[in-house]
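J.: this one's sequence-less:
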């Protein structure tokens, strides 16, 4: 019997406390596509976004206003947003690196932005040409202006569990930097396992560290890469700690340039399959999502790395 004939996973709610509902923060259109070597036509990106919204996803990270020199794949940000058929009830946040990026976002009529910070010194230097402390001087005017304009601001924090140059990252270091982002005015903090090395115990320890520091778990999200096959187990650990927003990428799109053999982001289909089995609401139609990822894989010229996509579409 094939996977599709077998139907949906058996619903067996966990006896360990879990949220009744999870918000899936879909990063495929931005994080998933940004490292593609061949430029994806804007028409394909727009159809991708429309298909994802049609599958029931309500938060779609659409693009980034990083300078085109650094991310050529997203040089069409203004064109994409101008052509976007926005659906009611769907948010389309964009990544904004600095004040110039914010200017572009405001001109494009964006309502939700995200900033991207580092928990470690080496990555801050390599990715932001800054120190951990000095990055806040860059973020402060962006967040202040955005909030004054009525925009919602999310903070991404990278290298929360391991850094390819510094090794294991102490939880207290991540808590300290993350709290500064929240104190700056970010309404949500996404904890990133940028190179995919985290394990469930680390996840529990970090979230406990935020609790002990006075941070509401509702302000936290998680963003796992699946380099070592731990993304789903880490997500489950975070859910059991009370986190209810999970970042993922349709079809598992996206790689990590800082870790060899990185397989990319947690696949949204894999996440949905697990949530369905746990009886957790998420609002996504799995069949429509799988069809979307198969379609996108065809546009990219290679199969999806998502195990659920391959099982259901095989």
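T.: Yes, it's here. Because the structure is predicted, anything quoted here is derived from the model rather than measured.

J.: C-alpha only now, for contacts and for neighbours.
T.: OK.

J.: from memory residue 175 sits against residue 205, does it?
T.: No. The pair residue 175 and residue 205 does not pass the contact test of CA atoms under 8 Å, sitting 10.6 Å apart.

J.: these two: which is more packed in?
T.: Ranked by neighbour count (other CA atoms under 10 Å), residue 175 and residue 205 place residue 175 first, with 23 against 15.

J.: give me every residue that touches the more buried one.
T.: 206, 209, 210, 213 (CA atoms under 8 Å, 6 or more residues apart in numbering).

J.: mind checking which of these land in helices?
T.: Counting by DSSP state H, the part of the contacts of residue 175 found in helices is 206, 209, 210.

J.: which one of the contacts of residue 175 is nearest residue 40?
T.: Distance to residue 40, by CA to CA, is smallest for residue 206 among the contacts of residue 175, at 36.7 Å.

J.: here's the one I want to compare it with:
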């Protein structure tokens, strides 16, 4: 059923969705899916219209056993023209594996807060940035795009409120490494629109252009779409989301699922914002994947638009 669109002044006409389901989504699932299922998942995302798909992670298997098959998965994927398949790399060893696999886009994962940096990377913030420095430099020399994830930008389960000034400090250092994009993570889903505005305004004042910023909201308190709308109004045009609302963070117990791609699509399409992605195909994909995982999707749009039989 088409309920029409009603554009609002001041919003972008087109948005790129960075689909993080295959990496950020699956890494927190108890089930370890076979590589052929993961490859079909990626193929379904491409068929739905995605052009930016975070595919896997080159981290040691003992850290994220769900993604231990990174090379095998990339071998199983048929690369589509015009589609980017970034992978997460934690260090130079991960970059070497990515380069050997022919990857053209990578991501590094940093933290604003010291506690999460130690829990996630076993390093201080300074030490983690030092670790990323040669990774980003080598990747850029090889012509790769580099996405810099910055977690805990709006709140930390151990440290509480995160000062905006701290976000700006670490964000500017991340960008100075040579990152081509910075994704601001609300890792535990505590942000509300006022804080989103404060962070985006402060980053702009620090000289980070809005077209280099993406946002990555979790929906723990049901605020992900409200925060997304706020970011859109500030000119952000890359939004991270996960098929069916998959995801969380294995190192932050209070981090629930990502913003569901289908919920985001309903929101954007209703505003007349182009994405190039077919909502019904995403709904069908998330129903199919939920069956593979043995549990229903938490996405409201999947529930509303889906049928009981996976396709």
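T.: Everything's here; your move. Computed from a predicted structure; not experimentally measured.

J.: that older thread, can you pick the most crowded of the ones in helices among the contacts of residue 175 of the first structure?
T.: Within those, most neighbours by other CA under 10 Å means residue 206, with 22 neighbours.

J.: and for the closest residue to that one other than its chain neighbours, the neighbour number?
T.: Computed as CA to CA, 6 or more residues apart in numbering, the closest residue to residue 206 of the first structure that is not its neighbour in sequence is residue 171, at 5.3 Å. Using other CA under 10 Å, the number of residues around residue 171 of the first structure comes to 19.

J.: and residue 171 of the first structure, what pairs with it in the second structure?
T.: Taking TM-score structural alignment, the alignment pairs residue 171 of the first structure with residue 164 from the second structure.

J.: my read: that match touches residue 202, true?
T.: Yes. With contact defined as CA under 8 Å, residue 164 of the second structure counts as touching residue 202 (7.3 Å).

J.: ok, back up a step: now the residue nearest to residue 206 of the first structure: how far from residue 209 of the first structure?
T.: The spacing between residue 171 of the first structure and residue 209 of the first structure, counted by CA to CA, to the nearest Å, is 7 Å.

J.: about what we covered before: how much space separates the match of residue 171 of the first structure from residue 227 of the second structure?
T.: Distance from residue 164 of the second structure to residue 227 of the second structure, counting by CA to CA: 16 Å.

J.: repeat that for residue 285 of the second structure.
T.: On the measure of CA to CA, residue 285 of the second structure and residue 227 of the second structure end up 25 Å apart.

J.: setting aside sequence neighbours, what's the nearest residue to the alignment partner in the first structure of residue 192 of the second structure?
T.: With TM-score structural alignment as the criterion, residue 192 of the second structure lines up with residue 199 in the first structure. Nearest residue to residue 199 of the first structure in three dimensions, chain neighbours excluded: residue 234, at 6.0 Å (CA to CA, 6+ apart).

J.: which strand or helix spans that neighbour?
T.: Applying DSSP states H and E as the criterion places residue 234 of the first structure in helix 231-240.

J.: by how much does that helix deviate from the second structure on average?
T.: Here the mean offset of helix 231-240 of the first structure against the second structure after fitting is 0.4 Å, by mean CA distance after the TM-score superposition for the first structure.

J.: where in the second structure does that helix align, residue-wise?
T.: Going by TM-score structural alignment: helix 231-240 of the first structure matches residues 224-233.

J.: if I pick the residue sitting nearest the centre point of the first structure, what's in contact with it?
T.: Nearest to the mean C-alpha position of the first structure, by CA atoms, centre = their mean, lies residue 247 at 3.7 Å. Shown in contact with residue 247 of the first structure (CA under 8 Å, 6+ apart): 24, 25, 26, 27, 221, 222, 223, 224, 266.

J.: if we use 6 Å, what do you get?
T.: Under the criterion of CA atoms under 6 Å, 6 or more residues apart in numbering, the contact list for residue 247 of the first structure reads 24, 25, 26, 223.

J.: doesn't it fall inside a helix?
T.: No. Judged by DSSP: H, G, I helix; E, B strand; the rest coil, residue 247 of the first structure forms no part of a helix; its state is strand.

J.: in PyMOL, select just the buried ones from the contacts of residue 247 of the first structure.
T.: The PyMOL selection below is limited to those of the contacts of residue 247 of the first structure classed as buried (16 or more other CA atoms under 10 Å):
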select buried, resi 24+25+26+223
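
J.: filter the contacts of residue 247 of the first structure down to just the ones in strands.
T.: 24, 25, 26, 223 (DSSP state E).

J.: any chance of those in JSON lines with distance to residue 148 of the first structure as columns?
T.: Compiled in JSON lines, these are given as follows (distance: CA to CA, whole Å):
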{"residue": "24", "distance to residue 148 of the first structure": "27"}
{"residue": "25", "distance to residue 148 of the first structure": "24"}
{"residue": "26", "distance to residue 148 of the first structure": "26"}
{"residue": "223", "distance to residue 148 of the first structure": "27"}
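
J.: tell me which of those residues is nearest to residue 192 of the first structure?
T.: Of all these, residue 223 has the smallest distance to residue 192 of the first structure: 4.6 Å, by CA to CA.

J.: that closest one contacts residue 194, correct?
T.: No. Residue 223 of the first structure is not in contact with residue 194 according to CA atoms under 6 Å; the separation is 7.9 Å.

J.: what touches both of the two?
T.: Counting by CA under 6 Å, 6+ apart, residue 223 of the first structure and residue 194 have no common neighbour.

J.: picking up where we left off before, closest to residue 285 of the first structure out of the ones in strands among the contacts of residue 247 of the first structure?
T.: The closest of these, once distances to residue 285 of the first structure are taken by CA to CA, is residue 24, at 12.4 Å.

J.: ok, the nearest residue to the closest one once chain neighbours are set aside - contacts?
T.: Leaving aside its sequence neighbours, residue 24 of the first structure sits nearest to residue 246 (CA to CA, 6+ apart; 5.2 Å). By CA under 6 Å, 6+ apart, residue 246 of the first structure lies in contact with 24, 25, 221, 222.

J.: in the first structure, which spans are strands?
T.: For the first structure, the strands defined by DSSP E cover 23-26, 59-60, 63-64, 94-95, 112-118, 152-158, 162-163, 167-168, 188-193, 220-224, 245-248.
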